[in-house]
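>>> Predicted coordinates and the sequence they were generated for:
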Amino acid sequence: MEVTPKTRSSLRDLYRLHRAWTRKYSFNNLNALLNGAPGLCPGTISSALRRYGGGYCHELNTWFRAELEIAGFKCSPHLAIVLYGAGNATQRPSHLVSIVHVEDAEYLCDTGFGLGLLWPLRLERIGVSQSQHTLSFRIVGEEGGRILQLRVNGGWCDMYQFPEQTAYEEEIIAANVFSSMSPDSFVSSNLVATRYVGGRRKSLVNTRYQDPVCGGAVRLESAGQLSHCLAQNFGVNLTTKEALAAFRVAAKADRYPSPNEILQTST
């Protein structure tokens, strides 16, 4: 995506833009789940984000990177291997993130991971906990790439591993198709939505909705309940046809554990 930088922006601008983005949009894979591989051209992404109140990594982070470039930031795309919830399964690089160079330092920017960052994370602080509101993240160095970790229940859970090498456009296109269409991709056959609001992260995995304030997960028993949950908690308004299609996928895939269940077994 070619854009012309207009200004040189500061670290404060980067933090402000990143948090504004994660406040505005939820992470969800509804467009990919209902319509197939999302188009990554500017008009298509913009329309999809408005329609579904958010999107998944290739939509959110492609468009966010374009916004950063327009604002004058120097940034590069990178494809990460998702480690969270992967177990011993072999994974391929599929998650899109950005590394931004500002004020003589590098920052990881990611507005499109369900349990991810609220604002940028400084990359050179290897092994150091970096707080983001009620959350804590850190970067650890590993052969083949750095790993983003989230602190959970007193331990650290691996989120994803990302390389120093910049991803080429054709690699990003292939990763987008894999993420949205491959049977080996979690988001191709499961409904997922998350949003961080008021110091807590709301999550929906298939038919199970969880809000830390409410305690345990609530099971959604119908397309109508799913539609109401998405509208009330994630700002997504589905048509009746879309709600029925999403519920069929969610009900079929409901054998998978929720994010909290995965995290509890990972720490």
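Perfect, thanks for sending it. Numbering: from 1, shown residues only.
>>> Please count neighbours and contacts with C-alpha atoms only from this point.
OK.
>>> residues near residue 93, how many?
20 (other CA atoms under 10 Å).
>>> What separation do you get for it and residue 171?
9 Å (CA to CA, to the nearest Å).
>>> How about residue 36?
Counting by CA to CA - residue 36 and residue 171 are separated by 18 Å.
>>> tell me the SS of the spatially most central residue of the chain?
Closest residue to the average C-alpha location of the chain: residue 113 at 1.7 Å, with CA atoms, centre = their mean. Assigned by DSSP: H, G, I helix; E, B strand; the rest coil, the conformation of residue 113 is coil.
>>> mind listing the strands for this protein?
26-28, 54-55, 74-82, 95-102, 105-109, 121-122, 130-132, 135-142, 145-152, 155-162, 192-197, 200-205, 208-210, 218-219 (DSSP state E).
>>> Columns mean neighbour count and distance to residue 4 on top of these, output as TSV?
Output for the strands of the chain, formatted as TSV (neighbours: other CA atoms under 10 Å; distance: least, CA to CA, whole Å):
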stretch	mean neighbour count	distance to residue 4
strand 26-28	29	28
strand 54-55	28	25
strand 74-82	21	11
strand 95-102	22	16
strand 105-109	19	20
strand 121-122	20	25
strand 130-132	14	31
strand 135-142	18	31
strand 145-152	20	30
strand 155-162	20	27
strand 192-197	22	31
strand 200-205	21	35
strand 208-210	21	42
strand 218-219	14	47
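>>> Okay, one more to line up with it:
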Amino acid sequence: MGPGVEGENALWSGEELDLDAYLARIGYVIERDGELAPDLRTLTALHRAHIRAVPFENVDVLLGRPVPLDLKSLQVKLVERRRGGYCYEQNSLFAAVLERIGFAVAGRGARNRSRGTALPPVTHALLVVTIDGEQWLADVGFGWQGPLEPVPLRDGARVEQSGWTFGIATEDEGIQVLRFLRPQGWTDLYAFSPQTIYPGDFAVMNHYSSSHPQSRFLGQVVAQRPGTQVRRALVRERLSTLRTDGQSEERIVPAAELIETLRAEFGIELDEEERAGLGRMHPVGA
């Protein structure tokens, strides 16, 4: 189903990917959705399908489990078990998919700007895909504020995606910024340099996010999903909803509703051990 990748060029282990299983996981049917090729149509279709099917979540981190990034582990968790994951997991898997099909794909490391004016470390991992000499930002792992489709990586670019608008700005030192248009104006999501990073760099960033005391993924459940009409985020006990018309709402999710909320709102199916563990850690009583 697409050219394989061999030798030193296979940075993301694309040759080990079970592509058929991945396509089934994201609901991509070649006869209906088109043959796979290293072109923009394929990249856009896969990006949208992945976003729709695979939720952003941190359950393993919250339960104190390791978060391996090798392709075999990612396929077991995100494909076979139909779970979600955070940026390193999702974008590592997506990079393997793109590499397997024949895309030129590279990693980038970004600073999250979506939480105010603080200067956080570089902890977000995204992808840049080059097609016919043009670079596209591809990111299936940023959560509820992330793009649904690739974004052209050029200064001043502005794209509308199912009612949501994203843009690219360039700052000093070649820093590129992904921006999100809200009713109150543009807001920065994250900023990154043009320097390529590699799977080993993803592993270092993953270690920080999964174990450092200051990581926001420790001690609270995080589940997010960007949608075409509605975007949802559960952080700790607070469930936030954002719509394309700018309307937003929040509600508190008590412990008795946590597991069903994760299933119904985010498509996260947990086993008995995981359900019990989250029930003990959720901060809001029944």
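Nice, thanks for sending it over. Predicted model only: the values in this text are computed from it and were never measured.
>>> TM between them?
TM-score of the superposed chains, computed with TM-score structural alignment, normalised by the length of the first structure, equals 0.85; 249 aligned residues with a CA RMSD of 2.3 Å.
>>> Could you export the strands of the first structure as CSV, including distance to residue 259 of the first structure?
CSV is the format used below for the strands of the first structure (distance: least, CA to CA, whole Å):
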stretch, distance to residue 259 of the first structure
strand 26-28, 13
strand 54-55, 18
strand 74-82, 14
strand 95-102, 17
strand 105-109, 22
strand 121-122, 22
strand 130-132, 19
strand 135-142, 15
strand 145-152, 11
strand 155-162, 12
strand 192-197, 10
strand 200-205, 7
strand 208-210, 9
strand 218-219, 14
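>>> Of all the ones you listed, which one is nearest residue 235 of the first structure?
strand 26-28 (7.8 Å; CA to CA).
>>> Which residues outside that closest one are in contact with it?
53-57, 112-114, 191-195, 234-235 (CA atoms under 8 Å, 6 or more residues apart in numbering).
>>> closest to residue 147 of the first structure among those?
residue 113 (13.9 Å).
>>> Identify the residue of the second structure aligned to the closest one.
Under the alignment (TM-score structural alignment), residue 113 of the first structure pairs with residue 142 in the second structure.
>>> My guess is its match contacts residue 87. True?
Yes. If you go by CA atoms under 8 Å, residue 142 of the second structure and residue 87 touch, sitting 6.0 Å apart.
>>> shared neighbours, these two?
In contact with both residue 142 of the second structure and residue 87: 56, 124, using CA under 8 Å, 6+ apart.
>>> Quick check: buried residues in stretch 270-284 of the second structure?
270, 278, 279, 281, 282, 283, 284 (16 or more other CA atoms under 10 Å).
>>> To clarify, my last question referred to stretch 17-24 of the first structure.
17, 18, 21, 22.
>>> okay, those in JSON lines with distance to residue 222 of the first structure next?
JSON lines is the format used below for the buried residues of stretch 17-24 of the first structure (distance: CA to CA, whole Å):
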{"residue": "17", "distance to residue 222 of the first structure": "37"}
{"residue": "18", "distance to residue 222 of the first structure": "35"}
{"residue": "21", "distance to residue 222 of the first structure": "31"}
{"residue": "22", "distance to residue 222 of the first structure": "29"}
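>>> Out of the strands of the first structure, flag the one nearest residue 61 of the first structure.
Nearest to residue 61 of the first structure, of those and by CA to CA, is strand 95-102 at 6.3 Å.
>>> Map residue 165 of the first structure across to the second structure for me.
So residue 165 of the first structure corresponds to residue 195, using TM-score structural alignment.
>>> now the closest residue to that match other than its chain neighbours: how far from residue 198 of the second structure?
Of all residues not flanking residue 195 of the second structure in the chain, residue 108 sits nearest, at 6.6 Å (CA to CA, 6 or more residues apart in numbering). For residue 108 of the second structure, the distance to residue 198 of the second structure (CA to CA) stands at 8 Å.
>>> Kindly report the same for residue 87 of the second structure.
Residue 87 of the second structure is 14 Å from residue 198 of the second structure, where distance means CA to CA.
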